[in-house]
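Participant: sequence and predicted structure below; questions after.
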Amino acid sequence: MPRLVVVLLRGGPDDLPRVMEAPVDEVGHRMSFPRGNGYEHFEFSEEYEDFDGRPAPVYRWSYRTAIAE
């Protein structure tokens, strides 16, 4: 089972969660999360914030794409 890490999301639609867990192998410069009929894309801000006593990477919303059908 992949190890999960907490990532903090900033910006984007108001109904997005601001804290998510992501598999370690998916954490990188960019991350995408499915939402509705598309994906929300985030980029690593090169910043970390304290979350529950540990540093968590901060990702900022950059754009949205639709799922092609």
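Facilitator: Nice, thanks for sending it over.
Participant: use CA for all of it now, contacts and neighbours both
Facilitator: OK.
Participant: in stretch 8-23, what counts as buried?
Facilitator: Neighbour-count burial for stretch 8-23 flags 8, 9, 10, 12, 22 (criterion: 16 or more other Cα atoms under 10 Å).
Participant: also stretch 34-42?
Facilitator: Neighbour-count burial for stretch 34-42, counted by 16+ other Cα under 10 Å, picks out 39, 40, 41, 42.
Participant: so after the host helix or strand of residue 7, what's the next helix or strand?
Facilitator: Assigned by DSSP states H and E, residue 7 falls within strand 4-10. Sequence-wise, the next helix or strand downstream of strand 4-10 (DSSP H and E) is strand 19-23.
Participant: take this one as well and set it beside the first:
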Amino acid sequence: MPDTANRTQFILLRGGPRHLERLHPHLGDDPERIAVRHLNGYEHYEATGEYACAGDQELPIFGWIYQTKIAE
């Protein structure tokens, strides 16, 4: 069985801030939700169950659900 804990895969982000990179690296297993550090907070995304072609790969699409700020 391959070790996926240290394998980088790419996901596509849909929604959220316009200037955030849409192709996002993710390290580890296939999550249901991710948090992307952005400015002074986090942008939260959830797996949509959809996939999109990027080159020769099908990448999972994660849709934006909410934003949180880092407490000072």
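Facilitator: Sure thing, it's come through. The shown structure was predicted, so the numbers you read here are calculated from the model rather than taken from an experiment.
Participant: superpose the two chains and report the TM-score.
Facilitator: The pair, once superposed, lands on a TM-score of 0.91 when counted by TM-score structural alignment, normalised by the length of the first structure; 68 aligned residues with a Cα RMSD of 1.3 Å.
Participant: as CSV, the buried residues of stretch 8-23 of the first structure with distance to residue 29 of the first structure would be great.
Facilitator: Formatted as CSV, the buried residues of stretch 8-23 of the first structure follow (distance: Cα to Cα, whole Å):
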residue, distance to residue 29 of the first structure
8, 13
9, 13
10, 15
12, 17
22, 13
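Participant: which one of the residues you listed is nearest residue 69 of the first structure?
Facilitator: Distance to residue 69 of the first structure across those (Cα to Cα) is lowest for residue 12, with 23.6 Å.
Participant: how close does that closest one get to residue 30 of the first structure?
Facilitator: Note on residue 12 of the first structure: its distance to residue 30 of the first structure, by Cα to Cα, to the nearest Å, is 14 Å.
Participant: what sits closest to residue 34 of the second structure if chain neighbours are left out?
Facilitator: In space, and not counting its chain neighbours, residue 34 of the second structure is closest to residue 45: 5.4 Å by Cα to Cα, 6 or more residues apart in numbering.
Participant: which residue in the first structure aligns with that neighbour?
Facilitator: Using TM-score structural alignment, the equivalent of residue 45 of the second structure in the first structure is residue 42.
Participant: noted, bye for now.
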